[in-house]
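Chemist: Have a look; sequence and predicted model below, questions after that.
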Amino acid sequence: MAHPIIIAVPKGRILAEVMPLFAAAGITPEPAFADEDSRALRFATDRPDISLIRVRAFDVATFVAHGAAQLGIVGSDVLMEYAYSELYAPVDLDIGHCRLSVAEPADMAAKDDPRGWSHVRVATKYPNLTRRHFEARGVQAECIKLNGAMEIAPVLGLSSRIVDLVSSGRTLKENGLVEVEVITQVSARLIANRAAFKTRAAQVLPLIEAFRSAVEQARAA
């Protein structure tokens, strides 16, 4: 029997949203997979030809790009940040919706106009995406890479602005920040390793179609 197809899935908020899609695609993970407290990283499913790994969102793209996993589920923000040529993103899963935005302290925003910026200092998890966005507008961006706690950066003077994911905006508000510009809308995508897409097409293509069908069912419901 061929090695099982490995699907990389991110920890965190997308996990709960992806479970109904797995069910609709005919995949039932072992119970521990949905348990956020489980320290396990690899999980079985009811199908011997499919296993799952649960890793950090940014690492999903790396595992799939390097062929350690054949398929993955990851936000479009991660794909834009890394721009791996080895990845193919055939399905927008229509889950994990949020936006990537520029935010700054409310008192600064009250007298600030983003159209007048020529140079910005930004704390972000997304230095490549952020730099490209500002370069396209003719703005020089000095990006400070942080992996979390972005909202505290302006308070402590590390940067005047941040670029981060926003869904409800509550975290920004609680830290005295406001959105001043939306860079891009974000949703989760099913991604495939390009080599596996060709060499293991008999296993990979039916799974892609199963997820595509699951998304269509969810939209129709």
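Modeler: Perfect, I can see it now.

Chemist: C-alpha only now, for contacts and for neighbours.
Modeler: Noted.

Chemist: Pull out the buried positions in the lengthiest helix in the chain.
Modeler: Taking DSSP state H as the criterion, the chain has its longest helix at helix 201-220. Buried residues in helix 201-220, counted by 16 or more other C-alpha atoms under 10 Å: Q203, V204, L207, I208, A210, F211, R212, S213, A214, V215.

Chemist: For that helix, which helices and strands make contact with it?
Modeler: Where contact means 3 or more C-alpha pairs under 8 Å, 6 or more residues apart in numbering; DSSP states H and E, helix 201-220 is packed against helix 13-24, strand 87-92, helix 194-199.

Chemist: Comparing these, which comes out most buried?
Modeler: Burial of the helices and strands packed on helix 201-220 is given as mean neighbour count (mean count of other C-alpha atoms under 10 Å); strand 87-92 ranks first at a mean of 18.

Chemist: how about the longest strand along the chain: buried residues?
Modeler: Ranked by number of residues, the top strand in the chain under DSSP state E is strand 177-186. Using 16+ other C-alpha under 10 Å as the burial criterion, the residues of strand 177-186 that qualify are L177, V178, E179, V180, I183, V186.

Chemist: another structure for you, compare them:
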Amino acid sequence: MTKTIIAIPRGRIINECKSLLLKTSFAPDPLLFDSDSRKLTFSSKNKNIDFIKVRAFDACTFVAFGAAQIGIAGEDIIKEFDYSEIYSPLDLNIGHCRLSVAALKTLLKKENPDTWSNIRIATKYPNISKKFFAQKGIQVEAIKLNGSMELAPSLNMCRRIVDLVSTGDTLKANGLKEVEVIMKVQSKLIINRSAYKTNTDTVQEIINEIKELI
């Protein structure tokens, strides 16, 4: 029997889903949650299910291309990549934050965001950002960065960013102010559609068990 692989994102989400996963009949090796471990593949209580630890932004890609059949990913990442092969049946009620537009406070003293027409932003989410601003009739040049977004305005790369916001403290510390929320975000269970068709019973059992524990 081919093993079912579950992709878990590193960082904040792996800590938030720990208690949930450890209650399942396919609970992973606790080493999965050890931030000091360099290991990337892990066994579980079910010999037919393994776990892999991946970068949060790569979870959707591993599942979409069938390297993993199931995974956990934020709605921001699901929407940014928009893979047709991914099905997301379950909200996990973890990883709550928001994807927002922010700008330099000094800029907002001089400009009303309602007057923006042609802007440059720094973001990890160029696809979501372009669609959002296009709906407002705003042309946008998106500089793709993978982190430290708040630095871009202070170094004159741009004057606005689109990034995840939790408390807003990082924005404030870097002279930025939240302007508008693009979307509320939480983590979801994601499924490879082909894997669901070929291994429906196993995948559905995993979905049902997690659903009962939420």
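Modeler: Looks like it came in fine. As the structure is a prediction and not an experimental result, all values here were calculated from the model.

Chemist: Could I get the TM-score for this pair?
Modeler: Here the TM-score for the pair of chains, by TM-score structural alignment, normalised by the length of the second structure, is 0.97; 214 aligned residues with a C-alpha RMSD of 1.0 Å.

Chemist: mind listing the strands for the second structure?
Modeler: With strands called from DSSP E, the second structure shows them at 4-9, 41-42, 49-54, 70-74, 86-91, 97-104, 118-123, 139-144, 160-165, 176-185, 187-192.

Chemist: F133 of the second structure: which of those is closest?
Modeler: Counting by C-alpha to C-alpha, F133 of the second structure lies closest to strand 139-144 out of the strands of the second structure; the figure is 6.8 Å.

Chemist: Now do the closest one: which elements does it pack against?
Modeler: strand 118-123, helix 126-135.

Chemist: Tabulate these (TSV), appending mean neighbour count and distance to T170 of the second structure.
Modeler: Listed next are these as TSV, based on neighbours: other C-alpha atoms under 10 Å; distance: least, C-alpha to C-alpha, whole Å:
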stretch	mean neighbour count	distance to T170 of the second structure
strand 118-123	19	15
helix 126-135	16	20
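
Chemist: Dump these to TSV, plus distance to Y87 of the second structure.
Modeler: Compiled in TSV, these are given as follows (distance: least, C-alpha to C-alpha, whole Å):
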stretch	distance to Y87 of the second structure
strand 118-123	25
helix 126-135	19
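
Chemist: With adjacent residues omitted, what lies nearest to the most centrally placed residue in the second structure?
Modeler: Taking C-alpha atoms, centre = their mean, the centroid of the second structure lies closest to G74, which sits 3.1 Å from it. Leaving aside its chain neighbours, G74 of the second structure sits nearest to S187 (4.0 Å; criterion: C-alpha to C-alpha, 6 or more residues apart in numbering).

Chemist: What is the neighbour count of P48 of the first structure?
Modeler: The tally of other residues near P48 of the first structure (other C-alpha atoms under 10 Å) stands at 11.

Chemist: for K110 of the second structure, same thing?
Modeler: 8.

Chemist: V54 of the second structure contacts K39, correct?
Modeler: No - assessed by C-alpha atoms under 8 Å, V54 of the second structure is found out of contact with K39, at 10.6 Å.

Chemist: In terms of neighbours, single out the busier of those two.
Modeler: Comparing V54 of the second structure with K39 by other C-alpha under 10 Å, the one with more neighbours is V54, at 18 against 12.

Chemist: Please name the nearest non-neighbouring residue to that one.
Modeler: Using C-alpha to C-alpha, 6+ apart and skipping residues adjacent in sequence, the residue nearest V54 of the second structure is P9, 5.0 Å away.

Chemist: Am I right that C97 of the second structure is in contact with S166?
Modeler: Yes - the pair C97 of the second structure and S166 passes the contact test of C-alpha under 8 Å, sitting 4.9 Å apart.

Chemist: picking up where we left off before, can you find the partner of the residue nearest to G74 of the second structure in the first structure?
Modeler: Alignment note (TM-score structural alignment): S187 of the second structure maps to A188 of the first structure.

Chemist: All good on my end, thank you.
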